[in-house]
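Visitor: Sharing a model prediction with you, sequence too.
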Amino acid sequence: MSWSTARLDQVAEIVGGSTPKTGVAEYWNGDIPWVTPADLSDLSGHYIGKTPRTVTPAGLSNSGSKLLAAGSVLLSSRAPIGHVAINTVPMATNQGFKSLVPDASKVDSKFLFWWLKANKLYLQSLGNGATFKEISKAIVARVVIPLPCLVEQRRIASILDHADTLRVKRRRALLLLDELATSIFVEMFGANSGHEMQDLSDVCSAHSGGTPSKARADYWEGGLPWFSPKDLKTLNLYDAIDHVNAVVLEETALRIIPKDTVAVVVRGMILSHSFPVSRLRVQSTINQDLKALLPKNGIDPAFLAHSLIAQAPIILSKVSTAGHGTKRLDTQSLMSTQVPKASMKSQLEFRARIDRLDSHRETLVKRADALDELFASLQHRAFQGEL
């Protein structure tokens, strides 16, 4: 099937963003949602209607930022390139965006959203910059997209929406398994179990990580997992998105984290609403936004991980905001968290029950991964006119 094509600036207005002066109180905590790329990285769906930070009309006008109408397509242009969402209410963005306000007579916002999602790697390849990659307004303007008629655009978007819903349901089943595990923990060690409590520092030691120089390409050519907050999406982690070379351990302060360590996020906007906890099931390294918690003798890693998950609401209440707005959890606050005292026998009984859930989880993960592969194929065919 032959479709016409168009540059993005021919079908949408391209709008950048900015940040009001953080030292001016009257610019902040208003009624206008203000988005950063980090807000999109934590987004579970396609739409965004609420943000951790807001600005006032004065902050908007004095920053030179523009209010984006609902139904715009937000595209992060740096740190990282390629996060996409559709806003459900008028909102502004920081300078890390080149958002698109579609011409409704030419392009459907959901079709544009899916095309950008499917071409994330291509968009990232267009990035320029020594310190970090960024795509400029001019680069975004020149991007060419396929442009079938509006009826066909909406049909394609509807097909992809439906397929994505199936993927989300499969992933939701995995989350329900995690919730079941938490219920088992509360049943065995919760407030009504009669267990005494102790400081987290009594059951584990905390270790920090770091980021090797991006200027050293050889540092990033190895097979050693380097975990960061973007990896902490599931309870058990066997590999990371990024990897480093063993030479990093010799030339930097980065250190090996032994397998069956528990990792938690201690810095990032995700701490405004969630406290990610994962078991690192392989020998690895971590970045500076995580803390690695090494269980002491007599402490099972599964028990430790679920102790933290159960205490997540209390831990989140200890999160503070740094001067530049980033959320952080200091080590002293983390390590003073109260966790149950439990015999090794009880811990191992809990682990046995959790291991049975993990077996079922592995089956679900394989099915979810298969759906992801099918969806990627469907996306490719959709924009080739093969649906």
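Guide: Ah, there it is.
Visitor: use CA for all of it now, contacts and neighbours both
Guide: OK.
Visitor: can you give me the helices for the stretch 51-200 of the chain?
Guide: Counting by DSSP state H, counting those that start in this stretch, the stretch 51-200 of the chain forms helices over residues 57-63, 109-118, 120-125, 137-142, 150-189, given from the N-terminal end onward.
Visitor: got another, please set it beside the one above:
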Amino acid sequence: MEVKKYRLTDVCDFQGGSQPPKSEWTKTLKDGYVRMLQIRDFTQPNKENIEYVRITNRIKTCKSEDILIGRYGASVGKILTGLAGAYNVAIMKTIPDQKKLLKPYLRHLLVSPSFQNYILNVGGRAAQAGFSKSDLSRFDVFLPSLENQKRIAQVLTDCEELIAKRKESIALLDELLKSTFLDMFWKKNLDYQNWERDTIEGYALKRKASMRSGPFGSSLLHEEFSESGDVKVLGIDNVVNNFYEEGKPRYITFKKYEELKRYTVHPGDVLISIMATNGRSAVVPQNIPLAINSKHLAAITLNQKKILPFYLKYSFQYHPLILKQLSKRVKGAIMSGLNLTIIKELKLPQPPLSLQEKFSSVVLKIIETNKLYHNNLLELEYLYGRLSQDVFKGELDLSKVALREEFKK
């Protein structure tokens, strides 16, 4: 498949947005006004934050099919499309020469790792100062014929749709688990009001350090970790998807473990992240090797004659009573400020063990399916990344792919 090399700005122009004075803004649509597009309009489409600006020769406008790029801050390099109106200075519009570069191909190029990595690293300053047309002129692109651009866009779009479907399947599993939990342990269960309540600390096993966060400060230094060793160290990556995963290889010596024995993690412990991605949780599997938890996790060893690990773990995610208490004690969806003291003081009903056991059996089946879906998703994302990397380097020939009608236009 023949390709030609160009500088990006030789085949695509880029137009920055405008920032009209606040006196020309309004929250209601009037004659002579147009919607003003900001990053949040694309990233938070369900929020009521639509604003309009007066139409003047100073504003820059786009159509819904135009491809835009986030220019500053946390949204630098974010690819935006689907809305029409004026756009502000935090956004840049692409204007491809469609005799050489088709919009569907351009969109896939802009979301590819090669372009995204370039934008994030350009000059070491992109996140703060944004990027300019001059920066984009140093990015090389390899363009096949227009027909082959259509084929590439079709293959990559198919990959994106497979990834989206797998993510939807994972979300549906989560909804199934949530609805099952609420049916069994919330007000739909007529016995709910009769269950005794206790604090999570009250449900912990009555022994020293049954609730603990990992070693802080000089007790365990990063340089003491190795990729292999005697004792595994569990961190956020082991619970980030709300089920136990192997995570990164992180070990300490048995000698170091002797100093940190009180942080030993046991099969059936409930782990809850208390730094960064706060509130993620998992139940430690039965086949866990010798391990401790890091400072990023709280570990709870339960009295399983009272409550079972999966009931507590999913109470932390779904139980309205727990979520209401947390909303008063921590900040926002990331649960900023969550700590072991707060977790200890949370109150939770105690359902019959037989009901908890029934729920646990459902959980185990769903977790296995969830892991399978997550592994499948990782494979799909790897395939998509590899395909886009090879395609945009001009190293993959897709000229024999049959074009479907919707991609022939």
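Guide: Perfect, thanks for sending it. Note that the structure is a prediction, hence the values are computed from the model and not measured.
Visitor: Can you give me the TM-score here?
Guide: Laid over one another, the chains give 0.63 as their TM-score (TM-score structural alignment, normalised by the length of the first structure), with 344 aligned residues with a CA RMSD of 5.5 Å.
Visitor: rewinding a little: now mean neighbour count too, for the helices of the stretch 51-200 of the first structure, in JSON lines please.
Guide: Formatted as JSON lines, these follow (neighbours: other CA atoms under 10 Å):
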{"stretch": "helix 57-63", "mean neighbour count": "17"}
{"stretch": "helix 109-118", "mean neighbour count": "20"}
{"stretch": "helix 120-125", "mean neighbour count": "14"}
{"stretch": "helix 137-142", "mean neighbour count": "16"}
{"stretch": "helix 150-189", "mean neighbour count": "16"}
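Visitor: any chance of those helices in JSON lines, with distance to Ser333 of the first structure too?
Guide: Conversion of the helices of the stretch 51-200 of the first structure to JSON lines gives the following (distance: least, CA to CA, whole Å):
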{"stretch": "helix 57-63", "distance to Ser333 of the first structure": "33"}
{"stretch": "helix 109-118", "distance to Ser333 of the first structure": "38"}
{"stretch": "helix 120-125", "distance to Ser333 of the first structure": "38"}
{"stretch": "helix 137-142", "distance to Ser333 of the first structure": "43"}
{"stretch": "helix 150-189", "distance to Ser333 of the first structure": "22"}
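Visitor: Looking at these, which is nearest to Leu290 of the first structure?
Guide: helix 150-189 (20.9 Å; CA to CA).
Visitor: Determine which of the helices of the stretch 51-200 of the first structure approaches Arg281 of the first structure most closely.
Guide: Closest among the helices of the stretch 51-200 of the first structure, using CA to CA: helix 150-189, at 16.6 Å.
Visitor: That closest one - contacts with which helices or strands?
Guide: helix 109-118, helix 301-310, helix 344-382 (3 or more CA pairs under 8 Å, 6 or more residues apart in numbering; DSSP states H and E).
Visitor: Pick the most buried one from the ones you listed.
Guide: Compared across those, helix 301-310 shows the largest average neighbour count, a mean of 22 (mean count of other CA atoms under 10 Å).
Visitor: what range in the second structure matches it?
Guide: When the second structure is aligned by TM-score structural alignment, the counterpart of helix 301-310 of the first structure is residues 309-318.
Visitor: Aligned to Glu152 of the first structure, what sits in the second structure?
Guide: Counting by TM-score structural alignment, the partner of Glu152 of the first structure is Asn148.
Visitor: my guess is Gln38 of the second structure contacts Tyr87, does it?
Guide: Yes: contact status for Gln38 of the second structure versus Tyr87: in contact at 6.3 Å, counting by CA atoms under 8 Å.
Visitor: Out of the helices of the stretch 51-200 of the first structure, which gets nearest to Ile86 of the first structure?
Guide: With CA to CA as the measure, helix 109-118 is the member of the helices of the stretch 51-200 of the first structure nearest Ile86 of the first structure (7.4 Å).
Visitor: List the contacts of Thr331 of the first structure.
Guide: By CA atoms under 8 Å, 6 or more residues apart in numbering, the residues touching Thr331 of the first structure are Ala206.
Visitor: Spit out the contact partners of the closest residue to Ala312 of the first structure other than its chain neighbours.
Guide: Sequence neighbours aside, Phe275 is the residue nearest to Ala312 of the first structure in space, at 6.0 Å (criterion: CA to CA, 6 or more residues apart in numbering). Residues counted as contacts of Phe275 of the first structure (CA under 8 Å, 6+ apart) are 264-265, 309, 312, 315-316.
Visitor: So which of those residues belong to helices?
Guide: The members of the contacts of Phe275 of the first structure that map onto helices under DSSP state H are 309, 312, 315-316.
Visitor: Show me which of these is closest to Val84 of the first structure.
Guide: Distance ranking of these against Val84 of the first structure, using CA to CA, places Leu316 first at 27.0 Å.
Visitor: Near that closest one, how many other residues are there?
Guide: The local packing of Leu316 of the first structure (other CA atoms under 10 Å) involves 17 other residues.
Visitor: how much space is there between it and Ser333 of the first structure?
Guide: Plainly put, Leu316 of the first structure is 10 Å away from Ser333 of the first structure if you go by CA to CA, to the nearest Å.
Visitor: Confirm for me that Thr261 of the first structure is in contact with Ser284.
Guide: No: here Thr261 of the first structure lies out of contact with Ser284, judged by CA under 8 Å, at a distance of 9.4 Å.
Visitor: With respect to His380 of the first structure, which of the helices of the stretch 51-200 of the first structure lies nearest?
Guide: helix 109-118 (7.4 Å).
Visitor: and the closest one, what does it pack onto?
Guide: For helix 109-118 of the first structure, the packing partners by 3+ CA pairs under 8 Å, 6+ apart come out as strand 73-77, strand 81-87, helix 150-189, helix 344-382.
Visitor: Can you check what angle separates that helix from helix 150-189?
Guide: Computed with axes from the mean of the first three to the mean of the last three CA atoms, to 10 degrees, the direction of helix 109-118 of the first structure lies at 70 degrees from that of helix 150-189.
Visitor: how close does helix 109-118 of the first structure sit to the second structure?
Guide: Compared with the second structure after the fit, helix 109-118 of the first structure shows a mean deviation of 2.6 Å (mean CA distance after the TM-score superposition for the first structure).
Visitor: got a list of contacts for that helix?
Guide: With contacts defined as CA under 8 Å, 6+ apart, helix 109-118 of the first structure is touched by 71-73, 82-86, 102, 145, 153-154, 156-157, 160, 376, 379-380, 383.
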